[in-house]
Structures are given as structure tokens and as C-alpha cells.
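Q: sequence? don't have it. structure:
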């Protein structure tokens, strides 16, 4: 039954992807965390991608709920926030089928998500753990090269930035960026007053994520 569910999900993804392959979704999740934070981040990243890596992404990302069948419209879904995250069992199953059928989830910790993300991902993939994504992974050498891996954008707890992932048959299907805060670097300049070179690094890394998700 599980195999049949994944197969049907794959067919749904394939059919919808063919007609809607230029959209990015924002994941709306339960638990009270601010899934809607960084409102200018994705529109700025989308504009940067369209201008620099030849994408034709819709200018405005679309909000999508974890348990919705519409999740299969999006080759790439972005998730962020500061606090609690909660998936029902049905939502976890839907997210698992989405990822196994070709989707990609980028979770960017805006600060404070990490323990909740780890807990809820155990519902999605009970037998898997987040693995560190090495600096030699292709996601760091798409259009832009990051020899040292994930860049540090904002300082929170003095920890090094970490790219953590879940893989399926060698393909990275979920990326959790922790202690980096890429989304803050994507926001309008006046929001965080980041230097331009810091914002550029964040946007370039974001473009690499988009490019990898759409190509793989």
C-alpha cells in the first residue's frame, strides 16, 4: 500500500510539475511557530534567481499547508520560523510522499526551530537522521561556488553554520540550514541592515538551493 501511495504521488507530481514547474511554495505548519516570518525574503530570492540563473519563477511565492494535495505542485518548498513546529501523522505522511516522489524541502532556521524540526522530522522519516551535508556536495557548487560550505549570515549562539540533510538514493531531498539564517540575508536591506556582501552571499547560496532543487 505504501509503495502504491508513493507511486500515485509520483504520478501526481509529474503531471502537475509539467505545467507548474516555476513556482515556489511557503510551508504553513501547525504548532504556533511563525511560518510567515521574513515576508520579503523569498520574493527577493526569486527576483535574484530570475536575473542570475535563468529561472522564470512566479514573483510571489504561494502558501501551502503540509497536508494539502496541492503540495505536489511545487518542486521546491521553503519553510522557516522561530519556534514550535508540529505535524499531524497525516501531514507527516503527505510530506514524506511528496519528498520521495521528487519534491524538495528547504528548512531555514530563523532561530529557535532546531529542536522542533528534529522532533517532527522523526514523524516524516522515523528511521532516518539528519546528516551533515559536506562542503563538497554539489549544492555548494551550482552557479555559485562555496568552497567552505554553508555561509554564516547572522550570528545567534556563536555556533558554526551547518547544512543538514536527508537523502534518498543519493539525492538530497531535504536541506535544513542551521545557524546561518539565509532568509534574513534575503530580506530587504533595511530590515536587518546587513552589508551588501553578506546579502549577496545569502542570495547566491539561495540561488544554488533553487538550482539544485529544480535540476535534481
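A: Cool, the structure landed. Keep in mind that what you see is a predicted model, and the values were worked out from it rather than measured. Numbering: from 1, shown residues only.
Q: drop to CA atoms for contacts and neighbour counts, all remaining ones
A: OK.
Q: tell me the secondary structure for the residue most central in space within the chain?
A: Residue closest to the average C-alpha location in the chain (Cα atoms, centre = their mean): residue 106, at 1.2 Å. Following DSSP: H, G, I helix; E, B strand; the rest coil, the label given to residue 106 is strand.
Q: was I right about it contacting residue 178?
A: No. Under the criterion of Cα atoms under 8 Å, residue 106 makes no contact with residue 178, lying 10.9 Å away.
Q: Second structure follows, compare the two:
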């Protein structure tokens, strides 16, 4: 990996036409409040810690707290990056499917992080959003693994659980990655306060670095 001091020297160019984000406003992450019974609220310290890392390591104007969003509410259009996680079932209504598709087509970025339990239902629901664009493994050459910090082996493995390798899947619209699915890693758990899961410092750091790459890509990718 590059040194911890490696960052963004200039704020990426961020299109504002699709989102209700004034040029003077701070960017933030939307935490998706979804239906189906899964614990969408899991890991309460994760996103504040990632946002703190973004403020410290990049030139992005980033807020201190995430914003809870739904797929049918106007607040979805206030954020460029939406994070969803959980251990249980995910269910989108037909209206939510349509609105999520539109938001992604118009510049949004969805990061789904399987906290060991939502894999089957997330794959089912995202296939409803883009039935003609299946999840594919994101190649190791993709900028998401190299934009700020270098991950030549791809997504870092944070929690072992069943010992399977971490994998990063995605959905592309043209050349733009619009959905990123971190699987078999618990990336969000790695962002949490170190005393929550007692992760060693190097894993906490790897998780934050990957999160910095993800958010930076989301706000700077060509739309």
C-alpha cells in the first residue's frame, strides 16, 4: 500500500446536476434504511470513522456524520454514495427498484457490504434493479483498487468467519462502476471503533484505506 499520508491533492471534479448538493456543502455517505428485516443500522461507528479518515486524508469537504436515507425519499438525491449492510433479509418494493435504478443511472454509487447474512437477498434484489447487468467480479486493475491507496490483490480480508477469500463484485453501466458489493470480508466492521471487534491495527487501517478508495471513486468517476 502507499503511505498513510498519500491523499488527494485537489478536490475531484464533482458533477452537481443530478444531485441536490450545493458546491459549498459537505459531502456525506447515505446509510440505506431498507425493508425486509435486516439490521440496516449495524455498525454505528463505521461510517463516522470512515468520514473522519476522508477528512484527514483527502481534500474532500466531508461531513462528520452519515445521513440515513430511503430509496423513496428526496434525501437520496442529497448524497452521491449510499452504503448498505446487515446480517439479514433485504427487500425492495417495486417503487424502490425503479428509484434506485434511476439514481444509479444518474450518477449515484451503491456500496453493499455483506455482514455475513444478506448475500442471498441482496443478490436477488439487485438483480431486479438491473436484470440485464449481472454482478461481475471487479478486475484487480480497476481504479477502485488503486485510486488513492494501492491494493494489488484487490479487496482486503477483514474478518475470517468461514475462511473464504474476499471478493469485490460490481455492476457497470458502460465503463462506470455503479454498484460495488464487498463479499466475504466485513469491510464495514473494519471501519468500526477498534475495541468493537478487537481487530489488529493493520486490518483497521486496510479497511479504512479501501473505504477511502471507494468514496473517492464514487465522487470523481465520470458520469
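A: Arrived safely. Only a predicted model underlies this, so the values are computations on that prediction, with no experimental measurement involved.
Q: Need the TM-score between these chains.
A: Remark: TM-score between the superposed chains equals 0.92 [TM-score structural alignment, normalised by the length of the first structure]; 207 aligned residues with a Cα RMSD of 1.6 Å.
Q: What's the residue nearest to the centre of the first structure aligned with over in the second structure?
A: Matched by TM-score structural alignment, residue 106 of the first structure corresponds to residue 111 in the second structure.
Q: Equivalent analysis for residue 194 of the first structure, please.
A: That one, residue 194 of the first structure, aligns with residue 199 by TM-score structural alignment.
Q: Can you check which helix is longest in the first structure?
A: Using DSSP state H to define each element, the first structure has its longest helix at helix 196-215.
Q: Give me the mean distance between that one and the second structure.
A: After superposition onto the second structure, helix 196-215 of the first structure sits on average 0.4 Å from its aligned residues (mean Cα distance after the TM-score superposition for the first structure).
Q: What number of residues are in the vicinity of residue 41 of the first structure?
A: Per other Cα atoms under 10 Å, the neighbour tally for residue 41 of the first structure reads 17.
Q: At which residues are the helices of the second structure located?
A: Per DSSP H, the second structure carries helices over the ranges 46-57, 94-105, 119-129, 187-191, 194-197, 201-220.
Q: Would you mind finding the most buried of these?
A: Ranked by mean neighbour count under mean count of other Cα atoms under 10 Å, the helices of the second structure are led by helix 187-191, which reaches a mean of 28.
Q: Which residues does that one contact?
A: With contact meaning Cα atoms under 8 Å, 6 or more residues apart in numbering, helix 187-191 of the second structure is reached by 43, 45-47, 49-50, 85, 113, 115, 156-158, 197, 199, 203-204, 207-208.
Q: Give me the mean distance between it and the first structure.
A: Looks like 0.6 Å for helix 187-191 of the second structure (mean Cα distance after the TM-score superposition for the first structure).
Q: ok, the aligned partner of residue 187 of the second structure in the first structure to residue 78 of the first structure distance?
A: Matched by TM-score structural alignment, residue 187 of the second structure corresponds to residue 182 in the first structure. Using Cα to Cα, to the nearest Å, residue 182 of the first structure is found at 12 Å from residue 78 of the first structure.
Q: between those two, what contacts are shared?
A: Residues touching both residue 182 of the first structure and residue 78 by Cα under 8 Å, 6+ apart: residue 108.
Q: quick one: the aligned partner of residue 88 of the first structure in the second structure from residue 180 of the second structure, how far?
A: By TM-score structural alignment, residue 88 of the first structure lines up with residue 93 in the second structure. According to Cα to Cα, residue 93 of the second structure and residue 180 of the second structure sit 21 Å apart.
Q: and if you look at residue 89 of the second structure?
A: Separation of residue 89 of the second structure from residue 180 of the second structure (Cα to Cα) stands at 18 Å.
Q: out of the two, which sits in the more crowded spot?
A: Shown here are residue 89 of the second structure and residue 180; by other Cα under 10 Å, residue 180 has more neighbours (23 against 18).
Q: quick one: contacts for residue 63 of the second structure?
A: Residue 63 of the second structure sits next to 26, 27, 28, 51 when contact means Cα under 8 Å, 6+ apart.
Q: One more pass at 6 Å, please.
A: By Cα atoms under 6 Å, 6 or more residues apart in numbering, the contact list for residue 63 of the second structure reads 26, 27, 28.
Q: how deep is the spatially closest residue to residue 164 of the second structure that is not a sequence neighbour tucked in, by neighbour count?
A: Nearest-residue entry for residue 164 of the second structure: residue 184, 6.6 Å, with adjacent residues in sequence omitted and distances by Cα to Cα, 6 or more residues apart in numbering. Residue 184 of the second structure has 25 neighbours, counted by other Cα under 10 Å.
Q: any idea how far residue 180 of the first structure lies from residue 81 of the first structure?
A: For residue 180 of the first structure, the distance to residue 81 of the first structure - Cα to Cα - is 13 Å.
Q: Please identify which of the two sits among more neighbours.
A: In this view residue 180 of the first structure and residue 81 are compared by other Cα under 10 Å, and residue 180 has more residues nearby, 25 against 22.
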